[in-house]
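Asker: dropping a prediction and its sequence here:
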Amino acid sequence: MRVAFAGTPAFAATALAAIAAAGWPVTLVLTQPDRPAGRGLQPRPSPVKVLAMQHGWPVAQPRGLRLDGRWAEDAAAARSALEAARPDVLVVAAYGLILPRWVLQWPRLGCLNIHASLLPRWRGAAPIQRAIEAGDTQTGITLMLMDEGLDTGDIVAMEALPIGPQESAGSLQGRLADLGARLVVQALRMAESAPLPRRPQPAEGVTYAHKIDKAEAALDWHAPAAVLARRVRAFDPVPGAMTTLDGTVLKVWAARAESAPPQGAPGEVLAADDAGIRVQTGDGVLVLTEVQRAGGRRLTVRDFLRGAALTPGARLGTAA
């Protein structure tokens, strides 16, 4: 069975590595164009492209796939590459481009998507972050045969995974990547000898995981502490929750919520010691335990306070 793959981040590279380890020939890899990254903003290949280059697989990086769209020339080149690759199945994981009908109809076994939620909950671009932000206690992986809708295809396989009470998006993504890799290998083995099982998604319980906007990273101290603590975990590592201290950006990488009667205005520092920076919120106290100044590195509050004087009454951010 000949496999083509479409994906971009590390989450997708985990599945691609598992497919290769299982022995299927990878005849084409589609991934996003190289993006500027790092302090020098030099073009950097995606984790999927890095893996493909290591194995010597053909790579295509179209900016779009619509044959009649802005990037029609890129799309036509990608179509030629797909025709030359002759895949039986296209596995898709966090690719970042919408697949038009001509792609969906090309592989004889269809396009098999690895989606990081229990569909139909959290269709869309940011299912891992939105699940944590919403306070879900479990998520999982759904394998689906793609159609032209937004994550609306028939379910092939599904497995749940608990979300830890202090789990960040980064750690959860790693566990989901491993689960997705295992499930897709199982499905491909099944597809070699029989049609994949499929069932429609339930009509009830649909939610949408909208793409994370950088503006969401700013902590609104009028919000409840429990909501802010979930947002800190959901936005670790990208884009990173933030506030301001003395007019400069302060990233917040770890925090916990505590119930307490109001002792100050939202955003006011109530105490700052080795145990954490206690900040008043709209409901309860948010205790910051790991932070980062602009241009610095992530520090425990204990280490941060060695180089920063922070006294009760100081204000963080601008309460919305």
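Answerer: Perfect, I can see it now.

Asker: can we go C-alpha only for contacts and neighbour counts from here?
Answerer: Fine.

Asker: mind jotting down where the helices sit in the stretch 201-320 of the chain?
Answerer: Ranges of helices within the stretch 201-320 of the chain are 225-234, 301-306, based on DSSP state H, counting those that start in this stretch.

Asker: counting contacts, what elements does the shortest one pack onto?
Answerer: Counting contacts by 3 or more Cα pairs under 8 Å, 6 or more residues apart in numbering; DSSP states H and E, the secondary-structure elements packed against helix 301-306 are strand 269-273, strand 276-280, strand 285-293.

Asker: buried sites along the longest helix along the chain?
Answerer: Longest helix in the chain by number of residues (criterion: DSSP state H): helix 169-191. By 16 or more other Cα atoms under 10 Å, the buried positions in helix 169-191 come out as 169-170, 172-173, 176-181, 183-185, 187-188, 191.

Asker: that's a strand at residue 49, yeah?
Answerer: No: under DSSP: H, G, I helix; E, B strand; the rest coil, residue 49 falls outside any strand and is assigned helix.

Asker: in addition, the following structure is provided for comparison:
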Amino acid sequence: MRIIYAGTPEFAVPALQGLMDAGHEIVMVLTQPDRPSGRGMQLKASPVKQLALKHDLQVFQPESLKPAEVQADIAATNADVLIVAAYGLIIPTAVLNIPKVGCYNIHGSLLPRWRGAAPIHRAILTGDTETGVTIMEVVPKLDAGNMISKWATPITEADTTQTLHDAISREGARLMVAAMHTLQTSGQLASEVQNEALVTYAHKLEKSESAIDWTQSAVQLSRQVRAFNPFPVATAKFKDQVCKLWFAQVAESSAVITDAAHGAGSIVQIQPLLVACGDGILELQELQMPGGKRQTAQQFVHGQHVQIGDRFF
């Protein structure tokens, strides 16, 4: 089929590759304009654009899809389908009406749970036991279209937003390729209406959410650290410097330590690196000090000359 593909970050790369591998004709790639990146703030192409250019695909990067001339350029592709994956711009109804067959989206949650911008992060933060991906029809209302297919996976204590992102991106690509095969061969896709009573919204992450509050439980802080890996990364102050916490888990029950005698944020054991919380003990496993690289807890302990009784704030 003739497909317009709208996507921007790494999440959207596997599906574009999968659709090309399946033999579909990508008549246009919509992706956000190049943005400044890195210390030099040089303009950098999105991961989707980089893949598209490798395959000599037509790339279109408007700031908005609302202007009539932009919509005319999209209509000129004579596309059958528009596929969306983390594109990042509002798609007007006029654009949704352009493809002959329909518009479909890869959404990183098990809809109707977690519509919105940060579904993977919010699923971990809230303590959901599973997440996944949904292939859905695109409609003007945010993430409200009928559901075509789903893939689910448990959320384990070892999962971060990064690990789940990678799995969801891969499986979302597989489901979308399968959906397009069905659409091409049968001319239609069965779908299920979302139950509006079960809808939750995954609001965009704010950097202010990254600061650790040690008076919270170890369970909640583990979720926060894992949800904010790789962005925006949970932070705590150590020796008056902002330390990034990349990975942490609730300490195993075998650690014979009680936090009653220690203030929240106090280091109660060095190997492994255990910190008292408002309820329970958190084991820090990967950290990063300003100007340094990500380190294991033991590298951090040696490099910072950590002692029992030192505190994170």
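Answerer: That came through, no problem. Keep in mind it's a predicted model, so treat the numbers as computed, not measured.

Asker: give me whichever of the helices of the stretch 201-320 of the first structure is most buried.
Answerer: Most buried of those by mean neighbour count (mean count of other Cα atoms under 10 Å) is helix 225-234; its value is a mean of 25.

Asker: that one vs the second structure, mean deviation?
Answerer: Superposed on the second structure, helix 225-234 of the first structure shows a mean distance to its aligned partners of 0.6 Å (mean Cα distance after the TM-score superposition for the first structure).

Asker: and that helix, which stretch of the second structure?
Answerer: Mapped onto the second structure using TM-score structural alignment, helix 225-234 of the first structure covers residues 218-227.

Asker: who touches the matching stretch?
Answerer: Applying Cα atoms under 8 Å, 6 or more residues apart in numbering, the contact partners of stretch 218-227 of the second structure are 120-122, 124-127, 159-161, 210, 212-214, 233-234, 245-250, 276-282.

Asker: among these, name the buried ones.
Answerer: For the contacts of stretch 218-227 of the second structure, a burial check counting by 16+ other Cα under 10 Å picks out 120-122, 124-125, 159-161, 210, 212-214, 233-234, 245-250, 276-282.

Asker: next, the contact list for residue 182 of the first structure, please.
Answerer: Residue 182 of the first structure neighbours (Cα under 8 Å, 6+ apart): 15, 18.

Asker: which position in the second structure aligns with it?
Answerer: Aligned counterpart of residue 182 of the first structure in the second structure: residue 174 (TM-score structural alignment).

Asker: and for residue 297 of the first structure?
Answerer: Match for residue 297 of the first structure (TM-score structural alignment): residue 293.

Asker: what about that match, neighbour count?
Answerer: The tally of other residues near residue 293 of the second structure (other Cα atoms under 10 Å) stands at 9.

Asker: can you name the residues that contact it?
Answerer: By Cα under 8 Å, 6+ apart, the contact set of residue 293 of the second structure is empty.

Asker: ok, now residue 96 of the second structure?
Answerer: So residue 96 of the second structure contacts 82, 102, 103, 138, 139 (Cα under 8 Å, 6+ apart).

Asker: contacts only, for the second one.
Answerer: For residue 102 of the second structure, the contact set (Cα under 8 Å, 6+ apart) comprises 80, 81, 82, 96, 137.

Asker: equivalent analysis for the first one, please.
Answerer: Taking Cα under 8 Å, 6+ apart as the contact definition, residue 82 of the second structure lies against 3, 4, 5, 6, 96, 99, 102, 103, 104.
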